[in-house]
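pasting the structure only:
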């Protein structure tokens, strides 16, 4: 862990987290069933106070936590991150009643949260979502305004096993991103069903079907028709920390490669004696450090309320996830066939590292965000109309 930009207390905390990940969390995770919510792991994260920190930490601390956990136990990192992603809208935009009902249970690991934004035809283009929230005055009851949710969500992490979902639905047809509302929908709400998808993932990913699911004003997160802000605000916070997750995996792959190439006999010496190998390892380290620093910079900008947060967040996620793919792939190549054996660290990382380049906005989407923000920040040439 580099000292640059980190205070001694932060470095010590990262070291403590890496130890906890390896000694306390990994043994629990190894007993879990792939593709299912690991409630025992969530309970352990709760006992360690890490889930509660989702609601008390800034963006940089979130990145440090995710990077450190990913280094030693990717399953624990992902379980923590999904709790944060699903519950952050409740923390940031929920009513006192919503927060009191759900946040303590998320913090102790007894309630599983999920962020339900993506749809089959509206994954990367979140503003194109089609889940309808049709007005239903009868559904409001004492709360006043009511709706019925009709449609589907897909590629939802923790579905169909979550206890509640932050759901984004269209309340104003034809209004694009300005006609979306965020709702807190408990899993036992009538008309809500889900099914698991068989994915290359250690945690559950599923589809949700909404058959006239009743919601009221009491279920709205933030303001009606302003839910896109809730979604983008959540993603701006979590995108740099997806990069931190990637950096943690890259660092683990780098360390494994350093150890392997330093002791592996080859061509009359050690593998590390070969210049082509040493240069590849140097490139792995260079890219990992560059990605780490960009992640820290984006998180610090978020915490400081600096301008350009969406651009910085997109840059951090893009660079870090693409870097981790390169580093892990190179590590596998330098290890050879042993790295593809089931149970090997790199076999595990090789499966884990691919998905972050897609979720929370694919790499192509991040490039689009960066370009859009750059052009928006660039004033027109003198003498030309804006």
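That came through, no problem. None of the values given here were measured: they were computed from a predicted structure. Numbers count the residues shown, from 1 in each chain.

Please count neighbours and contacts with C-alpha atoms only from this point.
Noted.

What strand or helix carries residue 151?
strand 146-157 (DSSP states H and E).

Could you name the helices and strands sitting against that strand?
In terms of contacts (3 or more C-alpha pairs under 8 Å, 6 or more residues apart in numbering; DSSP states H and E), strand 146-157 is packed against strand 113-116, strand 132-135, helix 137-140, strand 205-216.

one more time with 10 Å, if that's ok
Secondary-structure packing of strand 146-157 (3 or more C-alpha pairs under 10 Å, 6 or more residues apart in numbering; DSSP states H and E): helix 74-93, strand 113-116, strand 132-135, helix 137-140, strand 164-170, strand 192-196, strand 205-216.

And the contacts of stretch 346-356?
70, 74-75, 200-202, 239, 242-243, 245-246, 249-250, 252-253, 256-257, 317-318, 320-329, 331-332, 335, 338-342, 344, 362-363 (C-alpha atoms under 10 Å, 6 or more residues apart in numbering).

Can you list the buried residues in the helix or strand containing residue 368?
Secondary structure from DSSP H and E places residue 368 in helix 363-377. Going by neighbour count (16 or more other C-alpha atoms under 10 Å), the buried part of helix 363-377 is 363, 365-367, 369-370, 373.

that older thread, how about the helices and strands packed on strand 146-157, which one is nearest residue 154?
strand 205-216 (4.3 Å; C-alpha to C-alpha).

here comes the other one, which I'd like you to weigh against the first:
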């Protein structure tokens, strides 16, 4: 198999996922409350065996899942992705005890995970985190199994699944003034004293909130990875999930394209069908061209990750950038070709128009992806 051609079994699995999303997941999504965690939907994702795949799949399989689910039910796609984003640091960097306690519950959909990186003044610049981890006993290092540790103080905001998650992967500054080298990742259960949260009313329909840390206690047993090496945990997670954000965007773009093909083939206009107008046909062709180009770049980036290629950061950034910008273009064109009906509440394109905007910002805005790409290109030039 190459990055540019899926096997028949993979294509069949994608078709099965689209059918499951339409028949089993979309009805549950419709019963959910916008801006709230849909636990019934998560439980069904677990029952269908999709959440467990978060911990056994490679990057390409994750992309195929996200693209297929997004095509039929964006709510299901997002619920699955957020579970993976919040729990991947535990899977990849957690202790045996952390994994044993949380991952089976995440896989079953009974525990809600969240990835808490962003702060009011540290969004795209993740190395500028100011949530502070102060030693609980000054001068005494934290010890596994011991009472000594840290107290977390500060804020996180725009955190998906907050404030309803059952645990958070939290990134805090353990060494002042050290930039990316002084950040530690912690697994913080939601019931820790001093941790509170509020929901935010956002354009995107999935739950997003802010968290406040008032001397929240954590110990060495809560560390994910190594002390002062949490930035690596964050980047490892984002390098995996950035191509799959692109896959989410490709799924939405394909849904918008499919709707546009059907509409323009049926809609009467100027003595024929809309598709007979060259201006319309050329727009549809451009939508298809960009969607397929983005899909191929997402698959290539995911395959590079699975193969351990050295250029994963650049490929991941390129895939997320191209796919999310493409999806914005395709959905916007689809709305234009549908006319006013696409702006009516409840229309597929009205839903996609609200959904498609956020991926260009989260997990690294488009401008950040361009900076990553340029940095990697110049680094390669210096290495020659």
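Structure received. All values derive from a computational prediction rather than experimental measurement.

related to what we said a few turns ago, narrow the contacts of stretch 346-356 of the first structure to just the buried residues.
Taking 16+ other C-alpha under 10 Å as the criterion, what is buried in the contacts of stretch 346-356 of the first structure is 70, 74-75, 201-202, 239, 242-243, 245-246, 249-250, 252-253, 256-257, 317-318, 320-329, 331-332, 335, 339-340, 362-363.

Please work out which residues of the first structure line up with the longest helix seen in the second structure.
For the second structure, the helix with the greatest residue count under DSSP state H is helix 230-266. Under TM-score structural alignment, helix 230-266 of the second structure corresponds to residues 227-263 of the first structure.

again with stretch 161-176 of the second structure
So stretch 161-176 of the second structure sits over residues 158-173 in the first structure, by TM-score structural alignment.

Can you measure across that stretch, start residue to end residue?
28 Å (C-alpha to C-alpha, to the nearest Å).

returning to what we had before: want to throw the helices and strands packed on strand 146-157 of the first structure into CSV with distance to residue 288 of the first structure?
Formatted as CSV, these follow (distance: least, C-alpha to C-alpha, whole Å):
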stretch, distance to residue 288 of the first structure
helix 74-93, 17
strand 113-116, 29
strand 132-135, 42
helix 137-140, 52
strand 164-170, 33
strand 192-196, 34
strand 205-216, 28
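
Out of these, flag the one nearest residue 233 of the first structure.
Among these, helix 74-93 sits nearest to residue 233 of the first structure (C-alpha to C-alpha), with 8.6 Å.

Mean per-residue distance, the closest one versus the second structure.
Superposed on the second structure, helix 74-93 of the first structure shows a mean distance of 0.2 Å to its aligned residues (mean C-alpha distance after the TM-score superposition for the first structure).

what comes up buried for that helix?
74-91, 93.

got it, and stretch 274-291 of the second structure?
So for stretch 274-291 of the second structure, counting by 16+ other C-alpha under 10 Å, buried means 274-275, 283-284, 287-288, 290-291.

can you tell me which residues contact the aligned residue in the second structure for residue 286 of the first structure?
Using TM-score structural alignment, the partner of residue 286 of the first structure in the second structure is residue 289. Going by C-alpha under 10 Å, 6+ apart, residue 289 of the second structure touches 283, 326.

Just the element for residue 289 of the second structure, please.
helix 278-306.

The helix or strand just after that helix maps to which residues in the first structure?
Toward the C-terminus, helix 278-306 of the second structure is succeeded by helix 312-338 as the next helix or strand (DSSP H and E). Per the alignment by TM-score structural alignment, helix 312-338 of the second structure matches residues 309-335 in the first structure.

after superposition, how close is the matching stretch to the second structure?
Mean deviation for stretch 309-335 of the first structure: 0.2 Å (mean C-alpha distance after the TM-score superposition for the first structure).

To residue 151 of the first structure, which of the helices and strands packed on strand 146-157 of the first structure lies closest?
strand 205-216 (5.2 Å).

gap between the match of helix 312-338 of the second structure and the chain center?
Stretch 309-335 of the first structure sits 14 Å away from the centroid of its parent chain (C-alpha atoms, centre = their mean, to the nearest Å).

All good on my end, thank you.
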